[in-house]
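>>> From the sequence below, what's the structure:
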Amino acid sequence: MRNSPNVSPLHKQVTREQVAALPKVVLHDHVDTTGARGEADVEAAVRAGVRALAADGVVYAELRISPELNLDVLPLDKIVAAAERGATSVEGIDARLILTAMRHASHVADVADETLAAYPRGIVVGFDLAGPEDSPAPHAETLEKLRDAYIPVTLHAGAHEGVDSIAEALRLGALRLGHGTRIFEDLTADIDGIGAGPVASWVRDRGIVLEMAPALEVEMGVVDSYEDHPFSLLQQLGFTCTLNPGQSTVSSLTDEMMRLVETFDYGYDELFELTRTAMENAFAPVPQRTAILAQRILPAYDELSGAYNEDASFSQLADPS
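Here you go, the predicted model:
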């Protein structure tokens, strides 16, 4: 267990300028390659998405692409190779890819097979099943094939549908939940406080990552307003919460952080915790995660904490003991 950074409450005034400059981590963002007519277009779309994240201070990102969008003009392996080139062509950011298949379409097994083929190259780091939150059970064999190859899987669940969709995603091996916000439907409240039902307890106690994107989820109708979003509550209850744009066209990560600051009174220590949580739960190998945390994230926060409080050191929190 790690304590929160020792930043004096007198120095928790958070400015957008400073937040924009802080190193950030994104685990859930989509690149739209609709309309791409060739490899150059796919590469350019991914490069533009990566550049936008880098401009927002993101130092590590996992971008989702849906190869199915371009199968009318390119074979699957060419789409992924072009996306890999786009992801690795921007300096200052470590960008990886998650291949997304739409569960209601006919190419889930094909995208999974391409994930298996690309995974050893190290840019594609996982597989995602998205689309309408119908049961993913028809794809159980495909998901088992990925698990047998030790390829991480994240499933969209708990956004449009409730706890049952989350439970099924867990049974099918999801290590992270795309959105997962409706886990709050498995919470209870009484005079003893807030309790967790069986699904919520499993998600919390096993550290299953919630890839939440509050602004996008408000737009999707998951909750009525940002003030109603359960992000802060779930984090306080011990859930592994990550903050994401979901779609950078809707919101940047700086925007999301500032909304937490303005709505739920987050300070730099809470923003650091969110960033570290995201980095520690990325699908990249541990050595890369550790290096980015130590070399890119901690120095920036140490500089910040030193400016605010000589006794505060975020780097002390890197020790997991």
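>>> rest of the way, CA atoms for contacts and neighbours
Will do.
>>> can you give me the helices for this structure?
Taking DSSP state H as the criterion, the chain carries its helices at 16-21, 39-55, 76-87, 108-118, 140-148, 163-171, 198-205, 214-220, 231-236, 253-264, 268-280, 286-292, 298-308.
>>> who touches Tyr226 in this structure?
Counting by Cα atoms under 8 Å, 6 or more residues apart in numbering, Tyr226 makes contact with Pro214, Ala215, Val218, Thr263.
>>> separation between it and Ser232?
11 Å (Cα to Cα, to the nearest Å).
>>> And Glu256, how close does it get to Met212?
For Glu256, the distance to Met212 - Cα to Cα - is 11 Å.
>>> coming back round to it: who wins for neighbours among the contacts of Tyr226?
Counting neighbours by other Cα atoms under 10 Å, the top entry in these is Pro214, with 28 neighbours.
>>> Tell me the spacing between that residue and Asp228.
Counting by Cα to Cα, the gap from Pro214 to Asp228 is 10 Å.
>>> How about Gly238?
In this structure, Gly238 and Asp228 are separated by 19 Å, where distance is defined by Cα to Cα.
>>> how about the nearest residue to Pro152, chain neighbours excluded?
Closest residue in space to Pro152, ignoring its immediate chain neighbours: Gly126 at 4.9 Å, by Cα to Cα, 6 or more residues apart in numbering.
>>> Count the residues that sit near the one you found.
27.
>>> now Met220
Using other Cα under 10 Å, Met220 has 12 neighbouring residues.
>>> structure for this one too, so we can compare:
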Amino acid sequence: MSVTLTPSDDVASDGTAALVASLPKVLLHDHLDGGLRPATIVELAEQVGHELPTTDPDELGRWFVESASAGSLELYLETFAHTVAVLQTADALRRVARECALDLAADGVVYAEVRFAPEQHVEQGLSLQDVVDAVRTGFDEGMAQARADGRPIRVLAILCAMRHLDRWQEVAELAIANRDAGVVAFDLAGPEDGFPPSRLSEVFGTLRRAHFPCTLHAGEAAGLDSIADAVAEGALRLGHGVRLADDVGADDLGDRLGLLAHWVRDRRLALEVCPSSNVQTGGAASIAEHPVTRLLRLGFAVTVNTDNRLQSGTSLGRELTLLVDEAGWTLADLEHVAATAAAHAFVHQDERAALIDTVIRPAYAAARGGRHRA
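Below is the predicted model of the structure:
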């Protein structure tokens, strides 16, 4: 199953960024502690006495991007020491969550699932529930302000457990307990290699019995075994998942999918692909060579995401623009991944359908009409 492209869909031009900015976007993989405004980090660090590499917001923003571009996931993750350090109070979490919602809305995101690990924010006495409550309040405030500004957005939460720690069960139960308070899924974050989901398989039994979904980081720093393990434990989406391309070969007859690749594609397990982040951590050589384009053409349920906007110096609009300008994506591709993301959001089917039918499709139809008139 491949995407049909036509010449009239070609959007690669000087106006790409403006066109992409005007389109509604759906974001499924974005980390709260990877999306802080540099100026906010400076202010919060001063309040708690945390030393930063620099207190100039512009220089700090550049430092995060440069430090996260060292070529490995482990070095990339080291930059979070600074963002986590300033997110240890309810007020800080609330502020950053509010700013997150506003920044995403300004980027044209209409629906977002933002993930965070509550256990990383309890060093100053907050409980795990306190963390969830503070973030939820911030999202609500940001959504209300964005709506008043004419940029409506819905922001929901995914709770992460850290792979190298042993609070998976506790975080899973916390997520389930907050399913009516804006928490829509469970995830594992942190160092992927050496910490497979099957390490604590009983946690995923708890999730299945509660009919509560999970999306698992897999196929980012580790390979096919990591993806296979996530799938076996019930992941409905794969965080990154780009190493799935390793299970796609080619011969004289064309592309040949392995058993795992077929399983993921045929069962429509969505891939939460984060192109710039993957380039930074060594998962792809460039945007032009990133496997996301091949996976899209092969009919996988591809979505495009930001991962960590601070560390990658990016936005969803920027990620999509890069794919157009450097990988030859078209307006049809952008519509396809937006609708795919909406279709795999962790909300009820009627809400997903409404997002596609009343927001995404009409906006893209208007964009095509405007280009034809031009």
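>>> Quick TM-score on the pair, please.
Taking TM-score structural alignment, normalised by the length of the first structure as the basis, the two superposed chains have a TM-score of 0.91; 309 aligned residues with a Cα RMSD of 1.9 Å.
>>> Show me the two of the contacts of Tyr226 of the first structure that sit farthest apart.
Of all pairs drawn from the contacts of Tyr226 of the first structure, the widest gap by Cα to Cα lies between Val218 and Thr263 and measures 13.9 Å.
>>> Contacts only, for the residue nearest to Pro152 of the first structure.
By Cα under 8 Å, 6+ apart, the contact set of Gly126 of the first structure is Leu97, Ile98, Leu99, Thr115, Tyr119, Ile151, Pro152, Val153, Thr154, Phe283.
>>> again, only this time at 6 Å
Listed by Cα atoms under 6 Å, 6 or more residues apart in numbering, the contact partners of Gly126 of the first structure are Ile98, Ile151, Pro152, Val153.
>>> Looking at the second structure now, which of those residues still hold up?
Counting by both residues aligned by TM-score structural alignment, their matches' Cα atoms under 6 Å, the second structure reproduces these contacts from those: Ile98, Pro152, Val153.
>>> quick one: what's aligned to the first one in the second structure?
In this case it means Ile98 of the first structure. Using TM-score structural alignment as the criterion, Ile98 of the first structure maps onto Ile158 of the second structure.
>>> didn't that match look like it was pressed against Ala117?
No. Between Ile158 of the second structure and Ala117 there is no contact under Cα atoms under 6 Å: 8.6 Å.
>>> neighbour count winner among the two?
Ile158 (26 against 23).
>>> how close does that one sit to Gln145 of the second structure?
Noted for Ile158 of the second structure: a distance of 22 Å to Gln145 of the second structure, by Cα to Cα.
>>> matching residues in the second structure for stretch 166-177 of the first structure?
Residue correspondence for stretch 166-177 of the first structure in the second structure, counting by TM-score structural alignment: residues 227-238.
>>> got the end-to-end distance for that stretch?
End-to-end distance of stretch 227-238 of the second structure (Cα to Cα): 8 Å.
>>> For the aligned partner of Leu269 of the second structure in the first structure, give me its contacts.
Alignment of Leu269 of the second structure against the first structure is given by TM-score structural alignment, with Ile208 as its counterpart. For Ile208 of the first structure, the contacting residues are Leu175, Arg176, taking Cα under 6 Å, 6+ apart as the criterion.
>>> From Leu177 of the first structure, how far off is Ile208 of the first structure?
Ile208 of the first structure is 7 Å from Leu177 of the first structure, where distance means Cα to Cα.
>>> Next, the contact list for the most centrally placed residue in the first structure, please.
The first structure has Leu27 as the residue nearest its centroid, 2.4 Å off, counting by Cα atoms, centre = their mean. Contacts for Leu27 of the first structure were tallied using Cα under 6 Å, 6+ apart; they are Ala61, Glu62.
>>> now do Ala95 of the first structure
When contacts are counted by Cα under 6 Å, 6+ apart, Ala95 of the first structure is found next to Tyr60, Ala61, Glu62, Ala87.
>>> if we go to 7 Å?
Residues counted as contacts of Ala95 of the first structure (Cα atoms under 7 Å, 6 or more residues apart in numbering) are Val50, Tyr60, Ala61, Glu62, Ala87, Thr88.
>>> Going by distance to Ile183 of the first structure, which of the residues you listed wins?
Distance from Ile183 of the first structure was checked for each of these by Cα to Cα. The minimum falls on Glu62, at 23.0 Å.
>>> Sounds good, over and out.
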